[in-house]
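# Just the structure for this:
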Amino acid sequence: MYRHAIGYWDNPARRLLRIRYQLLGGLAFAIGIPLSLRMAFVPEILSNSNHQVTVFAAMIAHFMGYVLYRRLGTFPGVAAAGAILPTFALTYGLVFLIIFFFRLDYSRFQAGGSFLLSSLWYFGLAVVVSRLEPVRLAVVPGGDVTQVTSISGVAWRMLVSPGVHNERIQGVVADLRADLSGAWERFLADCALSGTPVYHVKQIMESLTGRVAIEHLSENTLGSLNPNQAYLTIKHGLDWLAAAVCLTLLSPAFLLVGLLIRLESNGPAVFRQQRVGYHGEVFTIYKFRTMRLESPGAANARERAMTADGDPRITRLGRYLRRTRIDELPQILNILRGEMSWIGPRPEALPLSVWYEEKLPFYRYRHVVRPGITGWAQVNQGHVAQVEDVNTKLQFDFYYIKNFSPWLDIVILLKTVKTIFGGFGAK
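Sure thing, here's the model as predicted:
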């Protein structure tokens, strides 16, 4: 079995890997430094009630940000450094929005300084930890484990014998459904007893790729894909409330975009299309029109539903609307009608959905949750249409359904913001 290296936790630098050192160090750095600077010029500042409220609020925001940051790190595709700034912006923003709502006075210097230093602390920590502790996983031979070593970003150690190994690792990967020898089975049991995590190869593949393999879905796999019904209901209510607020605030912008579309090319400002959504029901989706109108006989229904790279039908304004995802905003109406969510698998056009159902097993299962304006497949893969690419997209969709939670939705939201500014996956 594996033994922990002697003196591993005695190294001061290694202590940064402990949760309490990360959190306490972050609080001291982010809260203490701005407070000390203010006290250097105004020694009695801590007796000021406004500053006391700010310090307390910043501590809450920092703690919430740390918890959320660590929780988001359990999902693949989320670079630790890239998630820090939006995560702490979210928690600090929420806390100080509450203070603003109750009209409480606060120190802008302490609030702003704490936010910036919190982000700086965990960004630096992420860099140090990534160098101190690269992910190391050992692989037990036998069964279907060869494909896992092709995944980048992990230091793989192929085991040869089930003896004692002093090399430090974070876990052991094995095909637990394979016929392993008694020696290897005892080795895995010893690893688990010593505190070394043992992962099934399918489990680690899903965690590292963000996809669920769908070639051989078992009845147990399908059972684990049932979404949490309580969160499904809560999410639907929050979706509706957010959509109502956004529609009220964005109505003037909608009118302006619609006017610009009409001025650039003939045709309606809003594009309507039949798509397959929640529980396999067909509904009409709304988008800002980004293409020139074409005669119905120009191509068959399936070809018209596809968008190719550099599609000549896309207008100049339409290309900008697609890159920034502004063309999707009229789907707020679909959310208010209960047909869509802000986050979920993207609904496909009816002709494409029929085609995919013929080619891909279990395709209809993605309709078990409401389709979304953005989703896990969109932020990881982008826009695709061919069956081969849609098969991969379906694996992303199944991962989302299997891990259906507010935490994963937050990850998707953060990655969507990055996608909007980078234009990833737009056509």
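# Every contact and neighbour count from this point should use C-alpha atoms.
Will do.
# quick one: the helices in the stretch 301-427 of the chain?
301-305, 316-324, 332-336, 350-359, 376-380, 387-402, 406-422 (DSSP state H, counting those that start in this stretch).
# Nearest to Gly163, out of those helices?
helix 387-402 (35.4 Å; Cα to Cα).
# and that closest one, what other elements does it pack with?
Applying 3 or more Cα pairs under 8 Å, 6 or more residues apart in numbering; DSSP states H and E, one finds that helix 387-402 contacts helix 350-359, helix 376-380.
# I'd like those written out as TSV, with mean neighbour count added.
Output for those, formatted as TSV (neighbours: other Cα atoms under 10 Å):
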stretch	mean neighbour count
helix 350-359	16
helix 376-380	24
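# Could you also give me the structure for this second sequence? I'd like to compare it with the first:
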Amino acid sequence: MNILMRTLLIKLLQYWGIQFFIGAFVSLYLVGVVMWNADLHSWFTVAIKGQSLCLMVGVYLCTFFSINRFSIHLHNLSYRYIIPIFSFWLMVALLCLLIFRLSYSVYYLGGSGIVMLSLFLFFEYINMVYDKKIVGYLPFGNIYTPEVSFITWVKIDDAQKVDKNIDIIMADLRAGLPNKWMFFLADCSLKGIPVYHSSRLLEMVLGRVKIDHMYENELGSLLPSKRYQVIKRIIDVFLVIVSLPITFPLLIITGLVVMIDTKAWCIFSQIRIGQGGKPFVMYKFRSMCKRLENTGAKFTKHNDFRITSIGRFIRKTRIDELPQLFNVLRGDMSLIGPRPEQVECVENFNKEIPFYNYRHIVKPGISGWAQVEYGYTENVAETKVKLEYDFYYIKNLSFSFDLLIFFKTIRTIITGFGAR
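Next up, the predicted model:
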């Protein structure tokens, strides 16, 4: 009985609606009841508490829905993303307190925040340990079952019955399935089991849009939101200006160190391809020996002999990209987007990789989904894979996705992932 109750409780806690209600009730209401019950008679105190409550409601809603949006791209978030997401929205709330000079209860903000973060971590633990999906697939057509920790793949051989343990059905719907299997898929849908076309499900699992089968994805479905692109531009300019007290001194110090190291001007400029296929001048800190950097467009390889000792450090930490903040202010680039490529490379890729030019439908970025997930490339085959990540970003362009990439960029800077 105890095992049955425990299993039932865990199943209930896996539903996001249940998690939402429990999290809000405990972290917002119960914490308030415990802390405020003694002095509700004071209208002044009630006003202070009301402002604190509104702020924490905002933090809770933003964190909860950010986590759910992030889960679309990362599935199990793990603790390294839960804490930054919560911290980000809490800092936004505290910034609102300072700007609007609101009264607040330190004890309520602290108590509610601690309980709220603990519950988010607990729910993610439940999802990570117990929410492994069982995906049944039909053995027809173009089927690929990658090894991922959050999915158990089950081959379906019998069209007469549906395994009750299967959570999702995957099938190549363009494979010309026999009638009995079409009836099987219809029966699964009627029983509430989601049926996904193989390319769509793999896109969600891998975070890539396969360009080998672009005919299965109408290009119209890859069009990014024009409204969000306008908002994104405003956010870019605001963040660059706000960050100047930190980035400007770093720019000066890095520039001086680079000039001492290379005996040349610290800024390296190069023509890159931007939004709409238009060329622009991109700026970086010089990281290569001046006499060796202009050797034509080529891939940067591991332990590239052209890179200086200081250059290797600033490339690993991505400090060499800081001058591109000027490109962001000019409107050539965004903080987040596909990395801009050299003109010669783009011309070659357009000949060898189908739909390559489509990545220029959005502004290039200092960091991007492909950059944090795949890193730098050394050949055309790797560039093709990286393009699939770029297409996934374009298709899912949103504030929450940009925020996720921002957090992953910080991790990339700390770990040096993908540096050349």
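# What does the TM-score come to for these two?
Overlay of the two chains. TM-score (TM-score structural alignment, normalised by the length of the second structure): 0.90; 414 aligned residues with a Cα RMSD of 2.5 Å.
# of the helices and strands packed on helix 387-402 of the first structure, which approaches Ala28 of the first structure most closely?
Between these, helix 376-380 lies closest to Ala28 of the first structure; by Cα to Cα that is 35.3 Å.
# okay, the helices and strands packed on helix 387-402 of the first structure in CSV with distance to Tyr8 of the first structure next?
Below are those laid out as CSV (distance: least, Cα to Cα, whole Å):
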stretch, distance to Tyr8 of the first structure
helix 350-359, 52
helix 376-380, 36
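# To Ser207 of the first structure, which of the ones you listed lies closest?
helix 376-380 (13.6 Å).
# Have a look at how far, on average, the closest one is from the second structure.
Here the mean offset of helix 376-380 of the first structure against the second structure after fitting is 0.4 Å, by mean Cα distance after the TM-score superposition for the first structure.
# whereabouts in the second structure does that helix align?
Counting by TM-score structural alignment, helix 376-380 of the first structure falls onto residues 369-373 of the second structure.
# what sits up against the matching stretch?
For stretch 369-373 of the second structure, contacts defined as Cα atoms under 8 Å, 6 or more residues apart in numbering pick out 337-339, 386-387, 389-390, 393, 405, 408-409, 412, 417-418.
# Of the helices of the stretch 301-427 of the first structure, which is nearest Arg211 of the first structure?
Nearest of those (Cα to Cα): helix 387-402, 4.6 Å.
# In the closest one, which residues are buried?
390-402 (16 or more other Cα atoms under 10 Å).
# which among the residues you listed gets closest to Ser150 of the first structure?
Thr392 (17.0 Å).
# give the contact list for the closest one.
Counted by Cα under 8 Å, 6+ apart, Thr392 of the first structure has contacts Arg211.
# rerun at 10 Å
By Cα atoms under 10 Å, 6 or more residues apart in numbering, the residues touching Thr392 of the first structure are 211-214, 377, 381, 384, 398.
# And Lys427 of the first structure, by the same measure?
Counting by Cα under 10 Å, 6+ apart, Lys427 of the first structure has contacts 307-311, 314, 318-319, 322-323, 382-384.
# What ranges does the stretch 151-300 of the second structure have for its helices?
179-190, 198-206, 226-262, 290-293.
# can you list those in TSV and add distance to Phe122 of the second structure and mean neighbour count?
Formatted as TSV, the helices of the stretch 151-300 of the second structure follow (distance: least, Cα to Cα, whole Å; neighbours: other Cα atoms under 10 Å):
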stretch	distance to Phe122 of the second structure	mean neighbour count
helix 179-190	32	15
helix 198-206	23	18
helix 226-262	32	14
helix 290-293	51	12
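# still on that earlier bit, how about the contacts of stretch 369-373 of the second structure in TSV, adding distance to Phe25 of the second structure?
As requested, the contacts of stretch 369-373 of the second structure are exported to TSV (distance: Cα to Cα, whole Å):
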residue	distance to Phe25 of the second structure
Gly337	38
Pro338	41
Arg339	43
Lys386	43
Leu387	44
Tyr389	39
Asp390	40
Tyr393	35
Ile405	31
Lys408	31
Thr409	34
Thr412	36
Phe417	40
Gly418	43
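# And the residues you listed, which is closest to Leu244 of the second structure?
Thr409 (18.6 Å).
# For the closest one, what is the corresponding residue in the first structure?
By TM-score structural alignment, Thr409 of the second structure lines up with Thr416.
# Roughly how far does its match sit from Glu294 of the first structure?
Distance of Thr416 of the first structure to Glu294 of the first structure, given as Cα to Cα, to the nearest Å: 31 Å.
# Can you get me a residue count around Met59 of the first structure?
Other residues near Met59 of the first structure come to 21 when the count uses other Cα atoms under 10 Å.
# contacting residues around it?
26-28, 30-31, 53, 65, 92, 95, 111, 114.
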